[in-house]
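J.: Next come a sequence and a model predicted from it.
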Amino acid sequence: MTLTQFFTFSRHRRLRSTLFLRDLVRENSLSCNDLIYPLFVQEGVQSRTEVPSMPGVYQFTLDLLEEKIQELKNLGIKAILLFGIPSWKDELATSAYQSDGIVQRAIKHMKALHSDLIIITDTCICHYQTEGHCGIPINGGIDNDVSLDIHAKVAISQAEAGADILAPSSMMDGIVAYIRHALDESGYKDIPIMSYGIKYASSYYGPFRDAADNSPAFGDRRTYQMDPANCLEAFREAQSDIEEGADFLIIKPGLPYLDIIRDMRNSHHIPLVSYQVSSEYAQIKAAAQNGWINEKNTVLESMISMKRAGADLIVTYFAIDIARYLLEDNR
């Protein structure tokens, strides 16, 4: 006689007993269609510069892009998020919207190589503005409305170069409405906007400063990025961006803000994008290099957590690694 004869209970393990059963009842899955790969393009020739705090992440010159884009294509990754590192900066971020700017040239170059590649452009000015801010500094503060004018110029120049999707990331009030109007007036009504609508003033962005050379020269970004303590504010930001014409909504960072992704999924039907940011990447890399974790399993679990929370797409520096993992597992 055993204890189980005296009471009944559910046997949930029945559906976990074999690999095929687990696959059969899996609620969320990951594919290359879910991935967006961040790509950094710099001025120069025959140069591939590794980001010190992000092992395996590089800044590429234009002449080296063909090999990288072919690698993405071979792995089934269809979309990139493009960042530019210009050769010069000024107070009004002029190099951000020049027709021969680094991003504009990179778009044209990549489209000539692979016209079906989805190029999403980071539509911001922090990489190009002398003080490293996402808006124009005036009298010690960031002027919202002057910044909107500059961002509209950046948006039009990226659209003219051939960008498929624009991703305004400055968190200026009214940025989506302003860019949407500028695009429509210039004949680009069909270009979607992937808004960084919920972007927190996070300590998880540190290594990205190395990659994009955009550390603020004074102060910080807390007057325009969101307070990590706030949740209801995310609802207000999301609602504004959707009403202003956003086609996608980015939540950034990803893993520390899974609750926000779930809240947005429960409240809105717009496609959601989770951004697994630089420190999320760097922490996993560092722990794996020290032998403390299994990199593949940890990366894939972090991806599934974002999908489970409600993300449709994920921006991740691990995109190439993930694509390889998926190919290995399907063999």
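T.: The structure has been received and is ready for your questions.
J.: alpha carbons only for contacts and neighbour counts from here, please
T.: Noted.
J.: buried residues in the longest helix seen in the chain?
T.: Criterion DSSP state H: the longest helix present in the chain is helix 144-161. Residues of helix 144-161 classed as buried: 144-145, 147-148, 150-161 (neighbour count, 16 or more other Cα atoms under 10 Å).
J.: Kindly report the same for stretch 25-33.
T.: Quick answer for stretch 25-33 (16+ other Cα under 10 Å): L30, C32.
J.: List the contacts of it.
T.: Residues from elsewhere that reach stretch 25-33 (Cα atoms under 8 Å, 6 or more residues apart in numbering): 15, 75-78, 303-304, 307-308, 313, 319, 322-323, 326.
J.: How about stretch 222-242?
T.: 170-172, 174, 176-177, 195, 197-202, 249, 260, 264, 270.
J.: again, but for stretch 258-274
T.: 231, 234-235, 238, 242, 247-254, 305-306, 309-315.
J.: go on, stretch 305-312?
T.: With Cα under 8 Å, 6+ apart, stretch 305-312 has contacts from 28-30, 34, 254-255, 258-259, 261-262, 265, 271-274, 313-314.
J.: Can you say which of those are buried?
T.: By 16+ other Cα under 10 Å, these give 30, 34, 254-255, 258, 261-262, 265, 271-274, 313-314 as buried.
J.: So which of these belong to strands?
T.: If you go by DSSP state E, the buried ones among the contacts of stretch 305-312 have L272, V273, S274, L313, I314 in strands.
J.: ok, the second one to I198 distance?
T.: To I198, V273 is 10 Å away according to Cα to Cα, to the nearest Å.
J.: How about the fourth one?
T.: From L313 over to I198 the distance is 15 Å, taken as Cα to Cα.
J.: do the last one as well
T.: When Cα to Cα is the yardstick, I314 and I198 sit 14 Å from each other.
J.: One more: the third one?
T.: Spatial separation of S274 from I198 under the definition Cα to Cα is 10 Å.
J.: structure B:
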Amino acid sequence: MNPVIRPRRLRTTPAMRRLVAETHIHPAQLILPVFVREDIAAPVPITAMPGVVQHTVDSLRRAAAEAAAAGLGGIMLFGIPATRDAIGSAATEADGILNLATRAVVAEVGEALVVQTDLCLDEFTDHGHCGVLDAHGGVDNDATLLRYRDMALAQAEAGSQLLGLSGMMDGQVAAVREALDAAGHTGTAILAYAAKYASAFYGPFREAVDSQLQGDRRTYQQDPANRIEGMREAGLDEAEGADVLMVKPAMSYLDVLADVAATAQVPVWAYQVSGEYAMIEAAAGNGWIDRDRAIRESVTGILRAGAGAVLTYWALELARSAAAEFGGHA
């Protein structure tokens, strides 16, 4: 046997494999999610997410500066207030932790990277849901849209360049876009968490934001069994004016990500969520897998499936390793 066609020719050396690689991880494709907490004097480690902390405003400034220096595409801010109530009042206060932190990060990094903010009520409510509750304890979609509009204005005025609508309320993109435009914030972009699933992989995030949630979010986040529905949600958000679409989580929904990326006329991103991070860190910590290879493989797979950018807690580490691999020219 003497086969003429030998695909292995393109796998012979590291240089050859790098030359023909179809997917590369570039720092500009990476977005670092960060948590900032109101009532702490020093960063607090998150036990379920080794290496990740709840920041003070001062430590957040330093993290943002590191992200900018590494060439990351952006930073996504999540706020943890000292007090919560039924409607998440702290989310719309000008001096609330998220809006205060946004102003600090914008002042620190300027235009070096895109400053993004999570627009959702779950961190701010005493019941932990992503919206306002009705008299029966369910999430009131339309009443929640009013709160989202107010949050959007507060975040835009604080300097956020891209608002991450993650609540999965029907009509949220249209409601926020209308409010922003009416207030003159026509240049503020919207990242729609278009296909966000009711996933078990959000577990460590609950610790990260000190979630007060009792029960689950299955009446508004998508059923993990549904693929076509993800396309429907993404199409609606794009039609309502979303500038970027998100699929979340990433690992278990690469088919949905590929579907959306194949048809959308706007950028499509994915979020490598806390549970994905924690699983790899835990397995590596036990010596069961090669940590560095697993991290790179997981993010490469998300990009290969069609994501134009990835929110990942390894963003800074990956950016630095990419720069080292390509001699500082990543």
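T.: Thanks, I have it. Given the structure is predicted, the values throughout are model-derived calculations rather than measurements.
J.: just to revisit the earlier point, from the contacts of stretch 25-33 of structure 1, which is closest to R22 of structure 1?
T.: The closest of the contacts of stretch 25-33 of structure 1 to R22 of structure 1 turns out to be L15 (Cα to Cα; 6.3 Å).
J.: Give the equivalent position in structure 2 for the closest one.
T.: Under the alignment by TM-score structural alignment, L15 of structure 1 pairs with L10 in structure 2.
J.: correct me, but its match touches R18?
T.: No. Counting by Cα atoms under 8 Å, L10 of structure 2 does not reach R18; the two are 9.5 Å apart.
J.: So R265 of structure 1 versus P271 of structure 1, what's the distance?
T.: Per Cα to Cα, R265 of structure 1 is found 9 Å from P271 of structure 1.
J.: what's the answer for K285 of structure 1, then?
T.: Taken as Cα to Cα, the span from K285 of structure 1 to P271 of structure 1 is 29 Å.
J.: Also Y37 of structure 1?
T.: When Y37 of structure 1 is compared with P271 of structure 1 (using Cα to Cα), they lie 17 Å apart.
J.: Likewise for L148 of structure 1?
T.: With distances taken as Cα to Cα, L148 of structure 1 is found 24 Å from P271 of structure 1.
J.: those strands in the stretch 1-150 of structure 2, which residues are they?
T.: Counting by DSSP state E, counting those that start in this stretch, the stretch 1-150 of structure 2 has strands at residues 30-37, 44-45, 53-55, 74-80, 114-119.
J.: how far does the shortest one sit from the chain's center?
T.: For strand 44-45 of structure 2, the distance from its own C-alpha centre to the chain's C-alpha centre is 20 Å (Cα atoms, centre = their mean, to the nearest Å).
J.: again, but for the fourth one
T.: If you compare the mean C-alpha spot of strand 74-80 of structure 2 with that of the full chain, they lie 9 Å apart, counting by Cα atoms, centre = their mean.
J.: which residues in structure 1 does it align to?
T.: Counting by TM-score structural alignment, strand 74-80 of structure 2 pairs with residues 79-85 of structure 1.
J.: mean deviation of that stretch from structure 2?
T.: Superposed on structure 2, stretch 79-85 of structure 1 shows a mean distance of 0.4 Å to its aligned residues (mean Cα distance after the TM-score superposition for structure 1).
J.: what comes into contact with that stretch?
T.: 35-43, 102-103, 117-122, 127-128, 212-213, 315.
J.: swap the cut-off to 7 Å and go again
T.: The contact list for stretch 79-85 of structure 1 (Cα atoms under 7 Å, 6 or more residues apart in numbering) reads 36-43, 102-103, 117-122, 127, 212.
J.: Report the buried residues of stretch 63-75 of structure 1.
T.: Buried residues in stretch 63-75 of structure 1, counted by 16+ other Cα under 10 Å: L65, I69, L72, L75.
J.: Please report how far the third one lies from H269 of structure 1.
T.: If I follow you right, that is L72 of structure 1. 29 Å.
J.: ditto for the last one
T.: Counting by Cα to Cα, the gap between L75 of structure 1 and H269 of structure 1 amounts to 29 Å.
J.: what does the first one give?
T.: Separation of L65 of structure 1 from H269 of structure 1 (Cα to Cα): 35 Å.
J.: circling back: taking the buried residues of stretch 63-75 of structure 1 together, which two end up most distant?
T.: Farthest pair in these, by Cα to Cα: L65 and L75, 15.5 Å.
J.: For the residue located most distally from the centre of structure 2, give me its contacts.
T.: Ranking residues of structure 2 by C-alpha distance from their mean position (Cα atoms, centre = their mean) puts M1 at the top, at 51.3 Å. When contacts are counted by Cα under 7 Å, 6+ apart, M1 of structure 2 touches no other residue.
J.: Which of the helices or strands spans the counterpart of M231 of structure 2 in structure 1?
T.: Using TM-score structural alignment, the partner of M231 of structure 2 in structure 1 is F235. Per DSSP states H and E: F235 of structure 1 is located in helix 232-244.
J.: Report the mean deviation for that helix after fitting onto structure 2.
T.: So helix 232-244 of structure 1 averages 0.6 Å relative to structure 2 (mean Cα distance after the TM-score superposition for structure 1).
J.: List the buried residues for that helix?
T.: Result for helix 232-244 of structure 1 [16+ other Cα under 10 Å]: buried residues A234, F235, E237, A238, Q239, S240, D241, I242, E244.
J.: what span of structure 2 lines up against the next helix or strand after that helix?
T.: With elements assigned by DSSP H and E, the helix or strand that comes after helix 232-244 of structure 1 is strand 248-252. On structure 2, the counterpart of strand 248-252 of structure 1 by TM-score structural alignment is residues 244-248.
J.: what's the mean gap between the matching stretch and the aligned bit of structure 1?
T.: Mean for stretch 244-248 of structure 2 is 0.4 Å (mean Cα distance after the TM-score superposition for structure 1).
J.: Which residues outside that stretch are in contact with it?
T.: Outside of stretch 244-248 of structure 2, the residues within contact range by Cα under 7 Å, 6+ apart are 190-197, 234, 257, 266-271.
J.: can you name the two of those that are farthest apart?
T.: Y197 and V266 (20.5 Å).
J.: sorry, back to before: let's have the buried residues of helix 232-244 of structure 1 in TSV, adding distance to A112 of structure 1.
T.: Below are those laid out as TSV (distance: Cα to Cα, whole Å):
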residue	distance to A112 of structure 1
A234	39
F235	40
E237	37
A238	35
Q239	37
S240	36
D241	32
I242	33
E244	32
